[in-house]
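Trainee: sequence plus predicted model, see below.
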Amino acid sequence: MLRLRPFRKNDAKTIITWTNKEEEFYKWSAGILGEYPVTEKRLLEATSGREDNDRYFPFTAFDENGLVGFFTARVRPEEDDKKLRFGYVIVNPSKRGTGYGKQMITLGLKFAFEIYGADSVSLGVFENNKQAYYCYKSVGFEENGVREEYNLCGETWIDIDLEIKKETYYAKEKQHD
């Protein structure tokens, strides 16, 4: 059974081992964490000082065998506090394709809507990350028409913005009851 808990500093040691290729790193970090390879120090810097912040929530997903995934939920500075943004979404490569990503995002949405009280959650996914795109679509995210270009790995990557509204989340939840 997959569960979420707040990110702990020790988690960074494990999370940084999940990316062995430059392209994989940029798919989940969009270059915001700097150059490949990511270091424990840079991951900790990205999450440090946020423990008491009521607009930033780093999470670690885990099962009985250990860490499975990581993501953040945050309110963008320019947004109101009813809109959360998921970022840095990564799943342990040995667990990919097993449904853990979907479970982790579903637990994140449960936090966003049922505990935090958000009205919507958004995230970005690169066009070249089809597996993640279909994972997000399967839990109810829809394209909102926003696209952004990034220059990564010597190429232009298109980031597709996805969003799910509270009403969509609850309608999907009712289908599963």
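Mentor: Thanks, I have the structure now.

Trainee: okay, CA-based contacts and neighbour counts for the rest of this
Mentor: Will do.

Trainee: in this protein, which spans are strands?
Mentor: Counting by DSSP state E, the chain has strands at residues 3-6, 56-63, 66-74, 83-91, 120-126, 142-152, 155-165.

Trainee: alright, now check it against this:
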Amino acid sequence: MLTLRPFAPSDYPLLASWFTSLPDVVQWGGSHVPYPITHAALDVMLQEGQSQPPSRRCWMVYRGDTPVGHAQLAYDWRDGNARLGRVVIAPGERGQGLGRPMVTLLIDEAFRTPGIERLELNVYTFNERAIHLYKTLGFTFEGVRRSSTQAGDARWDTGMMGLLRTEWQAAAAPHAG
């Protein structure tokens, strides 16, 4: 069973250790996150959670007492949207089937939040395993921003996916009760 724990400065060294190259960091956090990841960059992410309402919330994902992942939700309160992002499973924990329960926790968290009607995410189009996982959880592939991100000398296409609260509720209804 996985649980979410608020991300804290004490988690910075562990999270940063999961990334060994600029492309790793860009795939996780986008082209604006520096490599190596700095405490200042992580401080900014946490500070975004201090506003009321928060513009971003960050978690470490635990299996028992072991940190196995990290994920974030960013919020557009005016339009009722949340963006799932910066999802990563610890290198030593990959391939153990943690992606589905981890993302499910974040979807539940997003839709437990009053006023959030849409959850969206960006995923690089070469990340076929992630795209498959998101589709099996009900996300719809909505389009591609071609050559939208630079990672060193490479340019990557970004896929956009979305899930509506009503779609998530309908998928969960057969399992309720």
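Mentor: The structure has been received and is ready for your questions. A quick note: this is a predicted structure, and the numbers were derived from the prediction, not measured.

Trainee: so after superposing, what's the score?
Mentor: Here the superposed chains carry a TM-score of 0.87, computed using TM-score structural alignment, normalised by the length of structure 1; 174 aligned residues with a Cα RMSD of 1.9 Å.

Trainee: can you get me a residue count around residue 33 of structure 2?
Mentor: Using other Cα atoms under 10 Å, residue 33 of structure 2 has 15 neighbouring residues.

Trainee: circling back: any chance of the strands of structure 1 in CSV with distance to residue 48 of structure 1 as columns?
Mentor: CSV is the format used below for the strands of structure 1 (distance: least, Cα to Cα, whole Å):
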stretch, distance to residue 48 of structure 1
strand 3-6, 12
strand 56-63, 10
strand 66-74, 12
strand 83-91, 14
strand 120-126, 21
strand 142-152, 25
strand 155-165, 26
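
Trainee: contact partners for residue 73 of structure 1?
Mentor: By Cα atoms under 8 Å, 6 or more residues apart in numbering, the residues touching residue 73 of structure 1 are 56, 57, 58, 59, 84, 85, 86, 87, 108, 112.

Trainee: so which of these is the most crowded?
Mentor: Most neighbours among these, by other Cα under 10 Å: residue 84, with 28 neighbours.

Trainee: what is the aligned counterpart of residue 129 of structure 2 in structure 1?
Mentor: Under the alignment (TM-score structural alignment), residue 129 of structure 2 pairs with residue 131 in structure 1.

Trainee: centroid residue for structure 2?
Mentor: Nearest residue to the geometric centre of structure 2 (Cα atoms, centre = their mean): residue 85, 2.7 Å.

Trainee: that residue and residue 130 touch, don't they?
Mentor: No: here residue 85 of structure 2 lies out of contact with residue 130, judged by Cα atoms under 8 Å, at a distance of 11.9 Å.

Trainee: could you give the angle of the longest helix seen in structure 2 to strand 81-89?
Mentor: Identified as the longest helix of structure 2 according to DSSP state H is helix 99-112. Angle, helix 99-112 of structure 2 to strand 81-89, by axes from the mean of the first three to the mean of the last three Cα atoms, to 10 degrees: 160 degrees.
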